[in-house]
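Visitor: no FASTA, just this:
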């Protein structure tokens, strides 16, 4: 069966490590002072995290202009695609999905916007799955339903900066101070697109060791697609890999978290994304 005439547009927070055919990427923005920067092409990520760690020029973030989303959709349609699927980061992190959703009526059913309810490795895997289904000649509805099935099967756990969690209001300042003094590490998970507290563990390495256990708790010993995401702490990736191996697990990819989501979750971010292989193509 020949490839379906379906294009895919997605936002930069999927942090795809390489260009993908039949797609367009819409870049989210990091705002510093009175200037706005595209996170993939206009920011040095190492310098960004260095400044963030040193608390220099704490930025804000924003969605891409709606005109860029519209232009990306039109480009894919002009290339001969009958339809375009938009795969966007969780609406709880950005208005990107909601703004894209408003374009559906403008394209008279030729464009569909999907909320992945995740960021980074989750959306990245969903994009790859959509492209596989498109290459197999699946219909628009079949592709959309498959992406939703993958999305709803995901589990994510991560470690984030205590200071950034306090700034974002997820924990109180007193908790943050006590956590820093006692070396407590908050583990969080994503449920229906929202960040929730899982448990607090004393010591960074002990917290990382808990991450494979979270997957076992949710999936038992099912075979999983596992991806690791880091921000400015690549040395901890091997620590997590070791704990995965001890539990008979192996990761697929290692992706770096970019500046937009990094602004909100801070330095020292380490995340593990898991989905059963049985729902993947």
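Guide: Cool, the structure landed. The model shown is predicted, which means the values in this text are computed figures rather than measured ones.
Visitor: alpha carbons only for contacts and neighbour counts from here, please
Guide: Will do.
Visitor: Tell me where the stretch 51-200 of the chain has helices.
Guide: 66-78, 96-101, 121-135, 140-153, 162-167, 173-182 (DSSP state H, counting those that start in this stretch).
Visitor: Which other helices and strands does the fourth one contact?
Guide: Helix 140-153 is packed against helix 121-135, strand 270-276, with contacts defined by 3 or more CA pairs under 8 Å, 6 or more residues apart in numbering; DSSP states H and E.
Visitor: quick one, which of these is nearest to residue 155?
Guide: When those are compared for distance to residue 155 using CA to CA, the nearest one is strand 270-276, at 5.3 Å.
Visitor: for comparison:
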């Protein structure tokens, strides 16, 4: 059912790597298409019949699953459903083109549709960095932002001003999976040196810091977020984990204390697709500036 506030009949489309739980999507016109994960025993759909916990078990057994794009049929079916649900316009925010061909695939399929007005964007991000862009767009729609403003101003502004940071326990899977990007391999793994990773301007992963020990990870991410904050600018926060829920709960308390004026603080769990490349023991935090 279309919200009475959504007079322009705009739906939001993203993919499973946005890490938007059913609870976060509830009551919102957010549609997701699942990326595919190929395992030794068959192909699965991220967030449908395979989840991050399943990936951790497989990685620990020595299996290295592969990921692939959503199938074209599922994208077309999702667009059909959006139309059937009464929407006329679609804002699509997809996984960074620096990591996946999903954005380009959805863009090409969108060009074949004459029944929907569709604007497709490369988030140049992933996980909750991308997810909080989608959630903020819904806030903007509810506030009455018009289509042209959303397409030409708001989405580009969110892409440029959403800053996620995360740390991984090991670079092994990024290296094996060919997604190492600009992340610098560290020789000091035995010394518990942990990389803090973010997205470069081209959407590839890059190292932005390295710390010794997991406790220092939280401190560094909070400092990096604070460096992005601008006086007087409204902001949202995002926090996510992959196999580290207790650590995330502790981190969330510290984040709220450090950034008490956030308009929203959204939490998520890393999806199965990204877990193939980063493993478990992942902790992430991000800040999103809402410049008017």
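Guide: Good, I have the coordinates. Computed from a predicted model, the values in this text were never measured in an experiment.
Visitor: Any idea what the TM-score is?
Guide: Comparison of the two superposed chains (TM-score structural alignment, normalised by the length of structure 1) gives a TM-score of 0.87, and 276 aligned residues with a CA RMSD of 2.6 Å.
Visitor: which of the helices of the stretch 51-200 of structure 1 is buried the deepest?
Guide: helix 121-135 (a mean of 22; mean count of other CA atoms under 10 Å).
Visitor: any idea what residue 132 of structure 1 aligns with in structure 2?
Guide: Aligned by TM-score structural alignment, residue 132 of structure 1 pairs with residue 139 of structure 2.
Visitor: Roughly how far does that match sit from residue 290 of structure 2?
Guide: Applying CA to CA, to the nearest Å, the value for residue 139 of structure 2 to residue 290 of structure 2 is 11 Å.
Visitor: got it, and residue 268 of structure 2?
Guide: 20 Å.
Visitor: Compare those two and say which is more crowded by neighbours.
Guide: More crowded of residue 268 of structure 2 and residue 290, by other CA atoms under 10 Å: residue 268, with 22 against 16.
Visitor: Check the secondary structure at the more buried one for me.
Guide: strand (DSSP: H, G, I helix; E, B strand; the rest coil).
Visitor: give the contact list for it.
Guide: By CA atoms under 8 Å, 6 or more residues apart in numbering, the contact set of residue 268 of structure 2 is 19-21, 128, 238-241.
Visitor: which of the residues you listed are buried?
Guide: Those of the contacts of residue 268 of structure 2 that meet the buried threshold are 19-20, 128, 238-241, by 16 or more other CA atoms under 10 Å.
Visitor: name the element the aligned residue in structure 2 for residue 263 of structure 1 belongs to?
Guide: Applying TM-score structural alignment, one finds that residue 263 of structure 1 aligns to residue 276 in structure 2. Residue 276 of structure 2 is part of helix 272-278 when elements are defined by DSSP states H and E.
Visitor: Tell me which residues are up against stretch 134-151 of structure 1.
Guide: Under the criterion CA under 8 Å, 6+ apart, residues 1-6, 83, 85, 116-117, 122, 126-127, 129-130, 133, 275, 279-280 lie in contact with stretch 134-151 of structure 1.
Visitor: And stretch 37-48 of structure 1, by the same measure?
Guide: In contact with stretch 37-48 of structure 1 (CA under 8 Å, 6+ apart) are residues 12, 27-31, 232, 258-260.
Visitor: in it, what counts as buried?
Guide: 37-40, 45, 48.
Visitor: go on, stretch 251-265 of structure 1?
Guide: So for stretch 251-265 of structure 1, counting by 16+ other CA under 10 Å, buried means 251, 254-265.
Visitor: ok, those vs residue 201 of structure 1, which is closest?
Guide: Out of the buried residues of stretch 251-265 of structure 1, the member with the shortest distance to residue 201 of structure 1 (by CA to CA) is residue 265, at 18.0 Å.
Visitor: got a list of what the closest one touches?
Guide: Taking CA under 8 Å, 6+ apart, one finds 160-161, 164-165 in contact with residue 265 of structure 1.
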